[in-house]
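*Asks:* just coords:
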């Protein structure tokens, strides 16, 4: 019984304990349920509002909190955080759900099964340039003490979702509002549990940023030791102009229509205790870009810019870009009247005077320099326009529809170096319009580098290739615009560098003005300037260059081309001077030039070729192996003042414009005085100058009458031209003058400071009949026939000229007098007769000389004066001319006799011999002899002659009486015989004689007898006339008999018994006068 009671008691106690446990557990569940559902939300709400409001100093309210303790879920509804002033909502969300997994109990770590946030909202305000409405929150966070370095908390959160998020950003300084709408975030999983830490988290974020869709997704290991993440960002249609206001400078441009697309892939990795790495890849696209200046003028228009990123290592400063493509770029660049580029006016202006401080770097760590690489940079269908509005030299340049490719670009900012693998372009059209009428290029300002300026970047380009380009260059700076077309144009460069001493390979191929060919190949350098180039230029039309010198010349080039083949070498020394030169050949071909005033032909040639040219700079020297001028023509005119028209090709400042071919208007220029002493002439030499197939039409207006000759087939050679004062060039030229052979030979040095020459020239048998119009005009008679030959020899030494001019006129025959001629009635026939020898040849030697320093000196003038004097003598003093040719001078014009005598003395026979010789050599000349007798001296002479004749007659009678034969003229009375013979003659005289006292004739001395006989001798005027005639006859008899002059060429003019005229005043009155006809 007792045992049963005890057993019952024990059973009851057991039953009661179980009930108690059950009741207790039930109570706890009830308490937990009541607390969890009803008490805990209120506590959380109250504590949260109190705590957060206290911490943030902002009112935070929660509309409702719902806790599901059994589901381990909490829902927070209607949370709001106000601004500090409590007037506006700073942040809010509509609903937050957190679902805790029951596995948290077993894993001893919070395991969140789901987090869902609906309609979150943030309102950010930028109050001014440096203050935001979250400054207090940022400051609060920054002021929190760092957490101890414990092990990271263990947790796992799954299925994180944000729906309908919205962020509003109010930018009060810029008066702008920005919105992020439709924000969605999905993170499937994030955990720090060791077993899950290496599982990738794949977040997803999408939104609309100011209407532009944003997509952000990827995968990450945020809590693993590697801290690894890969994220993709897609942002499309960003309106770039809305963000210009956030640039750190004040933009001086307007940007319209620009839309930005961003597609990025970011890879982040930061292993423990190692440097972090952030790599970016993806694509960027900018569309419909238009940049204009503040006045609204378009500067840049870009339909599309596409950037394909390679790999960007953000923290290493390495930027890799796979490809950059610009499609349809239009760039308008202009320079205003002050020389300022419009693109420079677009550069930023600081918003404040304060300079931004450099960003702090990690302690002891230097910021790495930026290294940029671009695999490919493409410009397609681009257009470039450049306008220079400077009044001095306006210019416009356009390049239309061209493509440009840059390969392998590398930029190292720290090393200040840029490398480009290749630059290429194909089929670009370049048009260059420069200048306006009358514009003059401005002087370049001296460039100066600030000593404190950092050195520039070194740019290296491995290769540049431009193909199928065309360039049209139009210069409007002259009255008549010039257009030069270069097409096609190809250019290749290799190893280009701005680094000092670097040399680049250059090759250019082009066609110039459709017919010319241009080829350049070699090495060039920029710093210092260097060129080692092979040139090959063929038949490039130089007509476009004429506008640059036409105002300085009096000719107009109507055709010409330039060819050259050789090498150019230039090097810039440390002083900036260029050294080097040109070696090779060049030619100016097919030149034709006319007189600008009259358009008459002036100069032309087929080719002017320079072979073996060696021209050097610093110091200057020029050496040419040979020059060939072929198939040339020149119009050469010598003015009345002795100036050749070739000297007027260049316009002088004083002379101005003048005609080169109008004979009447070829202006004169005063003789050039001796040049002032100057520095020695630089070394110049031309080994050989060859002339071929030349024609020259030469007019000499200096000589009266004027003369025009046609020189043809001019050729030959000039060897050894040199500026060396001791050197003389050898001249050997030949040709034809009016179809007569011409030859020029000798020595000359026209390149030395003072002219030196020793030249001989000759013309053989030039027909004179073609010159009949000139002789008819200026002489009064036409030329029927005749040939001209001449030999000249000129020598100039020490500025003094000595010359020999031999003229030979063969069979010169004048025709009838030309009616209406302006020439006077000149006795030209006599002149010709006097000058022409018995073979019909006129041979004249004209020696001249003078100093080149004489302002009045002129070779042509001297020759003309000599010729004029010679002709003058032929007309006015013919015997002086004969005397100069044969000896005797002017005295040949008379023959003197003793008073009262007609006998020719031995001394006078010498004159007659010279005169006979001249008459023999001049068979066309006739001679007239006029005897003369003086009434005084000849009357006395006749008286004495009568006594002498009577004495000799008496002796002849005695001789005959003795049987001797003799003639009266041969009788000679000896002095000892004379008194006796005179006494006998005296006794026979019939006049009254003196007698003595007895009436007988006195015996008188010889003198007294002669005196009485002379006194009583009667001489009449007829006796004087007879004496004059006998004297003329005596001269004629001698010339005919002794001098062998044909009698028919000699005429006796009636004697003159009166006193002699004033003519031949130097001669005695007892003479015979000669006259040539």
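*Replies:* Structure received. Note that this is a predicted model, so its numbers are computed, not measured.
*Asks:* only C-alpha atoms for contact and neighbour calcs from this point on.
*Replies:* OK.
*Asks:* ok so residue 1012 is a helix residue?
*Replies:* Yes: residue state for residue 1012 (DSSP: H, G, I helix; E, B strand; the rest coil) corresponds to a helix.
*Asks:* how close does it get to residue 901?
*Replies:* 21 Å (Cα to Cα, to the nearest Å).
*Asks:* between these two, who's got more neighbours?
*Replies:* Neighbours per residue, other Cα atoms under 10 Å: of residue 1012 and residue 901, the larger number sits with residue 901, 21 against 16.
*Asks:* Hmm, residue 940 and that one touching each other?
*Replies:* No: Residue 901 is not in contact with residue 940 according to Cα atoms under 8 Å; the separation is 10.6 Å.
*Asks:* Assumed residue 30 was part of a helix.
*Replies:* Yes: Residue 30 forms part of a helix when assessed by three-state DSSP.
*Asks:* Included below, for side-by-side comparison, is a second structure:
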């Protein structure tokens, strides 16, 4: 065999042996070595069923590979692995595989704890192996990588309850992976698909996995991946439970990184969530989301550009709830970690960089639902918001771009909300046109019950347009509110029912800090409220006590501090200025028109026993151009009907603050009886009728809390009727009281009236059976005030006045008042006296007249002319001048009444005097002048032919001799003339003009019956005392000064023919005794002279012993004659003759031997009475039959200090 053949055979044999080695032996070696190496490196049992090598195809096949898990069972396994080596490996000096295929790979592992897996022992074993020094990087190229039917089972025991995850039907196709330089920059198109936990998943794209630029573009497709399995892997335990949810992803992700450029990451495609169900820890639902779909056109993560084609939310349901304790469901979502201590703030500079750009071409939120449940309010509250639809178009946060949006929803299948508009984030602007319709207020009762005591019912619609800009803030326009069927109940049967309230054209400007409305209108409704017995308003009972402004103060009696309003005044302005901001403007508002139509308002005042009720019906109100808070006059028109028949009208302008009203006020037929409850409680008067009316133009304002302004117009009271409520009898009536052309000013006060006209007035004065006057009882007195009388004097002493300190102004400014005329027509005053045994009644008719020119000016006086008739017969006239309006009253009046028949006054005379009145007439002429508070009056009383009739038995009749009084007062013509002047000071606290006059008359009458001669003395004697005639001691002759008194008394007796006089003589026991002896001696001397003259024939006619005067030169002659006739023993001479004695001795003996005893003094008293009688009869021409002597104790002392014991007392008597 040739050498070539041998060599050929050897080569063939070598090749054959090599093939046999590769085919038969090498696989066994690889199998055994691989198993041994894997056991050594993993510490796990490893199995390889078979290894086969095909030298012809340069391929290796491994069948039945498995590495056991530590606790048993396979860890990693595959059914078959086939790898094919490329011949290019030889010339490329790299490992080049044409194909790698893995069939049915499986991996099974478990997580035992948070950081411990079932293969951790392998990792720990590798850590013990020495690390090999890095060698030159091996170049490779693996092509056509295929993985078929892969499986992964992951048992996660570290999470609560455990989780198992699977991957099935894993298919992987990768064209190549290479680090060979020329292949690194080529794209490979991997493809992966599987079922991940049953969810189809696919992955494909173009990648450069080993290129330095790391360019990757992949497509990820995941369909309905179950999300609840992933919830357990949250770093923190989720506060909610994700019970269901599917994730779908269909997206392309690109990633590129290189040395020269920044990394780029882009995403586009679809992300979807569906069938999301989230529950709270307690199992209650929180969120249900059938579908959330996000379509991204380009999300450049690192470039911060996020562009979305659409975002769609379908059927989102949100469950919002609060429990009875007030805890919201979201409180369960908050972490329970303890609060961290606050750390000092650190100034951080804002991060620099490009702002992210977000754009959403279309956002759609469809058919959303919010379930709301609140267990905290009483009875609970549930609501459901459905059909929530929202859409946003062209959203972007780029500068100067705006998005449009729409929103609509339905609340409780009743109310709807719709809104649309646009907004921009940079700069921040927004516009909205919104409408909320069909809100039923009673639905909010569970919440309002915490504040209100009764539900408020009604339906409200609201709409508006608004715009917000950063520069101008919020601006609202075209606002509209419509409330219908508003109603509420409060108090006892009180409430409100308002048919319709509209607010149109409302607006608000944050920049101007102003609000307004074109029209506020209330149409058709009723409001009723009461003032309760405790003084509170019933409408306030709608608020619970703790929210009521009338709530009682706190324990310390102080009111809670009022909440501070948002500062908008100077303080806030200063604060803003200090921060460099524009000072805030004061809030202002403007309402163009406020209208009220067909409103009925009722008010009941329960603080009064009768519970008076007032109603304003068919009320209309118009208020135009109301501005604030710096108010300008707003036009006002008001019309209403009080109760049933009283129209009320007002028209003008009104300024709320400071208050001012300028316009007209018209009231017609206002019933006064409706306001009777507000009369003083101690007034015993009931108003049965009367209506007031006025037509007034006013300009009224409040300045510093005081009313000021002017008024002008007319007023009147018609058909007035008042009764005395104690006896239910008429008190006062009139047909008409009219005040015309009223003009006035409040500050300083002034008033001018053209005329006051009173027509058809009727007044009744009654004396009741108990003697009280009905006028006296009109005001009920709680305490009895003693009835003090003002003492009367001819000239009363002026009351002392305390002068004002220098410079001190008067207590009040002078009020200017002018009344041009006061007229009275057809007046009647009825007088009835029921306290007499016989009822007495009398009436003044035809009272009328005029008072002209009333004014408060000091120098002007009004003319008075009033007339009337008593019982249509006796005329009454009052004339003069008066000024009751000046600071001090001025009166200069004459009052005259003629021919008043006195016979009807029998009930009085019979009751009090004990006699009827047979006949008589009374006339009065009175003059009263009051000037500078000084009263000077003349009261002339004329009674003609007054005659008593029969005697009447009466317990009230006086015991005084009234006939004596009458006789004393009546002159010979049958007339009684009395002139009663009265003076006094009107500033005396006890001054009372009627009491003064009646007191004077009373004093006069009492004096007439108790001291008639004193009265006669005041009438005829110029003040002399007629009650006694004084005598010199021991004398019985009338002394000259007493003769004048007797002359005056004689005139009085002659003028009073019915009077008679009694005389009583008196002596002074001591002084008259001595003086009487001298008087008797004088009488003896006069007798002796009278005898001597008689014998001589020298007596003249008319001479008497008492009238003869003994001259001094005759004294001794007649004394001696008288001495001789005395019978007492006389001194004698020796022969028995009477001894001649000196004159003095003779006088002494005569007086010494005179015996003056009581008998002699009785004689002296009789002589004195005789002397008075003779004087009255002879000189006074008083008939002797009217003079009577009356015996008395002659030694009785006089009652008056001005009288002496030597006197004759006189006393007037009558039949």
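*Replies:* Now that the structure is in, tell me what you want to look at. Everything numeric in this text was worked out from a predicted model, so none of it was measured.
*Asks:* Give me the TM-score for this pair.
*Replies:* With the length set by TM-score structural alignment, normalised by the length of structure 1, the two chains reach a TM-score of 0.65; 909 aligned residues with a Cα RMSD of 6.8 Å.
*Asks:* Once you drop chain neighbours, what's closest to residue 436 of structure 1?
*Replies:* Counting by Cα to Cα, 6 or more residues apart in numbering, residue 477 is the residue found nearest to residue 436 of structure 1 once chain neighbours are left out, at 4.1 Å.
*Asks:* so who does the one you found touch?
*Replies:* Counting by Cα atoms under 8 Å, 6 or more residues apart in numbering, residue 477 of structure 1 makes contact with 393, 434-440.
*Asks:* give me that answer again for 7 Å
*Replies:* Contacts of residue 477 of structure 1 were listed using Cα atoms under 7 Å, 6 or more residues apart in numbering, and they are 434-439.
*Asks:* what helix or strand is residue 974 of structure 1 on?
*Replies:* Per DSSP states H and E, residue 974 of structure 1 falls between elements, in no helix or strand.
*Asks:* What is the neighbour count of it?
*Replies:* 8.
*Asks:* Provide a list of residues in contact with it.
*Replies:* Applying Cα under 7 Å, 6+ apart, no residues qualify as near residue 974 of structure 1.
*Asks:* hmm, back to that, same list (the contacts of residue 477 of structure 1) but as TSV, adding neighbour count.
*Replies:* Listed next are those as TSV, based on neighbours: other Cα atoms under 10 Å:
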residue	neighbour count
434	20
435	23
436	19
437	13
438	12
439	16
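*Asks:* Please narrow these to those residing in helices.
*Replies:* Residues of those located in helices (DSSP state H): none.
*Asks:* Residue 891 of structure 1: which of the residues you listed is nearest?
*Replies:* Distances from residue 891 of structure 1 to these, taken as Cα to Cα, are shortest for residue 438 (73.8 Å).
*Asks:* My read is that that closest one contacts residue 476, right?
*Replies:* No: look at residue 438 of structure 1 against residue 476 with Cα atoms under 7 Å: they stay out of range, at 8.7 Å.
*Asks:* List the contacts of stretch 142-161 of structure 1.
*Replies:* Under Cα under 7 Å, 6+ apart, the answer for stretch 142-161 of structure 1 is 109-117, 185-193.
*Asks:* Can you list which of the residues you listed are found in helices?
*Replies:* Going by DSSP H, the helices hold none of the contacts of stretch 142-161 of structure 1.
*Asks:* my read is residue 471 of structure 2 is in a strand, agree?
*Replies:* No: counting by three-state DSSP, residue 471 of structure 2 is not part of a strand but coil.
*Asks:* count of neighbours near it?
*Replies:* Using other Cα under 10 Å, residue 471 of structure 2 has 10 neighbouring residues.
*Asks:* Residue 1100 of structure 2 too?
*Replies:* Residue 1100 of structure 2: 9 surrounding residues under other Cα under 10 Å.
*Asks:* Name the helix or strand for the alignment partner in structure 1 of residue 503 of structure 2, please.
*Replies:* Alignment note (TM-score structural alignment): residue 503 of structure 2 maps to residue 406 of structure 1. Assigned by DSSP H and E, residue 406 of structure 1 falls within strand 395-412.
*Asks:* Comparing that strand with structure 2, how large is the average distance?
*Replies:* Once fitted to structure 2, strand 395-412 of structure 1 is off its aligned match by 3.0 Å on average (mean Cα distance after the TM-score superposition for structure 1).
*Asks:* that older thread, let's see the PyMOL selection covering just the buried ones among the contacts of stretch 142-161 of structure 1.
*Replies:* Selecting only the buried entries of the contacts of stretch 142-161 of structure 1 in PyMOL, with 16 or more other Cα atoms under 10 Å as the criterion:
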select buried, resi 110+111+112+113+114+115+116+117+185+186+187+188+189+190+191+192+193
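*Asks:* Just say helix, strand or coil for the residue mapped onto residue 514 of structure 1 from structure 2.
*Replies:* Using TM-score structural alignment as the criterion, residue 514 of structure 1 maps onto residue 644 of structure 2. The three-state label given to residue 644 of structure 2 by three-state DSSP is coil.
*Asks:* any idea which element the nearest residue to residue 644 of structure 2 once chain neighbours are set aside lies in?
*Replies:* Once flanking residues are discounted, residue 644 of structure 2 sits nearest to residue 617: 7.7 Å by Cα to Cα, 6+ apart. Element membership of residue 617 of structure 2, judged by DSSP H and E, is strand 613-628.
*Asks:* Now the element after the helix or strand hosting residue 733 of structure 1, going C-ward?
*Replies:* In this structure, residue 733 of structure 1 sits in strand 729-737 according to DSSP H and E. Per DSSP H and E, the first helix or strand lying C-terminal to strand 729-737 of structure 1 is strand 740-749.
*Asks:* can you give me the offset of the helix or strand just after that following strand from its chain's centre?
*Replies:* Using DSSP H and E, the next helix or strand after strand 740-749 of structure 1 towards the C-terminus is strand 756-767. Centroid separation between strand 756-767 of structure 1 and its chain, computed with Cα atoms, centre = their mean, to the nearest Å, is 41 Å.
*Asks:* What helices and strands are in contact with strand 756-767 of structure 1?
*Replies:* With contacts defined as 3 or more Cα pairs under 7 Å, 6 or more residues apart in numbering; DSSP states H and E, strand 756-767 of structure 1 has these neighbours: strand 740-749, strand 781-797.
*Asks:* Tell me which of the ones you listed approaches residue 1057 of structure 1 most closely.
*Replies:* The nearest among those, by Cα to Cα, is strand 781-797 at 39.5 Å.
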